[in-house]
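A.B. asks: What would the 3D arrangement of this be:
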Amino acid sequence: MTENDGAPGRNETPEERADRLWNEMLQEVRVCQTGAQILFGFLIGVAFTPRFVALPDFDKNLYVATVILGAVATGALIAPVAFHRFLTGHGMKPELIHVASRLIATGLTTLALTIAAALLLLLRTATGNPAAAWGLSTACLLWFTATWLVLPRVVLRRTAARQAAAREHGDTGGGGGPLR
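C.D. replies: Modelled structure (predicted):
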């Protein structure tokens, strides 16, 4: 093994790196998986409540779209486990990590949409104020976009700029490195 076969700043083989990344990915997806499954379970029950038949057509259609989004989110977040089962023992962990990362991103995106749509349905029903429901649901979706997509990119750019400046000035000290 040569030094730094794995991630920068680590002395790990490509196989060790793949194992580490896979374990980190599993820890991350467990949280999202559980939340998506619980939300999906609650959504399924809504159609069987007495109040459901009295909903306007828009809300019934919104409910159907929300349940479909919830099913897609749940499926995408569970898919890496099934994918792993099929590929175990074939020496394809780097490919698994790449595909699982895409599935998790899809799951997170559809989970955010599911939460926003469920919130819209709930607020339309609970408040009777469609404009407020749309505004609050949109704000929630913007919050997810800001914290799940924009903020990590900002942190990554700032860290990369700080590291580039440190290299330019010959500073090789640790600290402030990118998350791995």
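
A.B. asks: from here on, contacts and neighbour counts on C-alpha atoms
C.D. replies: Fine.

A.B. asks: and Arg17, how many neighbours?
C.D. replies: Using other CA atoms under 10 Å, Arg17 has 19 neighbouring residues.

A.B. asks: which element is it on?
C.D. replies: helix 14-46 (DSSP states H and E).

A.B. asks: before we go on, could you also do this sequence so I can check it against the first one:
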Amino acid sequence: MTEQAPRRGRDETREERADRKWGELIQEVRVAQTGVQILFGFLLTVVFQPKYAQLSSADQIIYIVTVVLGACATGALIGPVSLHRLVSGRRVKPEAVRLAGRLTFVGLLLLLATMTCSLLLILRVATHDGYVPWLVGAVVCWYLVCWYGLPIWARFRHSDPEDS
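C.D. replies: From the prediction side, this is the model:
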């Protein structure tokens, strides 16, 4: 009599797995989309404020870079919705999920860059102090730990090599 290894994972077809992963991805994207859209909306109003003309040219360049990064982040994080709509019913969901996952990852990197530049600009205008780059660097390190460090640690610490 042979002893079977305990069963692990889910018993799902490729299409069922794609459906599940798509649902999970869309929930994740909703969180990021909301944040980037609110941030981008606020950024768009800055240029119409009287104080904008008083910003140094360096701060105006930081602002322009921030707005462009915000626009790119918004595009990448809304991209999975458009992708899904355009390929829906074409029997390419597993491939669409992979592509949407990559778009989401790029969108999160762009969101990180947008938030970094926003924080840099705000703190430069608010304090005019030399510690601003250090403070921004500390916050970026925090984002990196929360968004990438802990997930990567958990992935390697708690996942089975067979799950790859």
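
A.B. asks: what TM-score comes out when they're superposed?
C.D. replies: Scored against TM-score structural alignment, normalised by the length of structure 2, the superposed chains reach a TM-score of 0.91; 156 aligned residues with a CA RMSD of 1.5 Å.

A.B. asks: ok so, going back, mean distance between the helix holding Arg17 of structure 1 and structure 2 after superposition?
C.D. replies: Superposing on structure 2 and averaging over aligned pairs (mean CA distance after the TM-score superposition for structure 1), helix 14-46 of structure 1 comes out at 0.4 Å.

A.B. asks: Might one say that Leu111 of structure 2 is in contact with Leu69?
C.D. replies: Yes - when contacts are counted by CA atoms under 8 Å, Leu111 of structure 2 is listed as touching Leu69 (7.4 Å).

A.B. asks: Neighbour count for these two, which is higher?
C.D. replies: Just comparing Leu111 of structure 2 and Leu69: by other CA under 10 Å the higher neighbour count belongs to Leu111, 27 against 22.

A.B. asks: helix or strand right after the helix or strand hosting the more buried one?
C.D. replies: Using DSSP H and E, Leu111 of structure 2 falls within helix 93-127. Where DSSP H and E defines the elements, the next helix or strand beyond helix 93-127 of structure 2 is helix 132-144.

A.B. asks: Which elements pack onto that following helix?
C.D. replies: Under the contact definition 3 or more CA pairs under 8 Å, 6 or more residues apart in numbering; DSSP states H and E, helix 132-144 of structure 2 sits against helix 93-127.

A.B. asks: mean deviation (superposed) between the helix or strand hosting Arg85 of structure 2 and structure 1, please.
C.D. replies: In the assignment (DSSP H and E), Arg85 of structure 2 maps to helix 57-87. With the two structures superposed, helix 57-87 of structure 2 lies on average 0.4 Å from its match in structure 1, counting by mean CA distance after the TM-score superposition for structure 1.

A.B. asks: Return the distance of that helix from the chain's centre.
C.D. replies: Centroid separation for helix 57-87 of structure 2 versus its chain: 11 Å, with CA atoms, centre = their mean, to the nearest Å.
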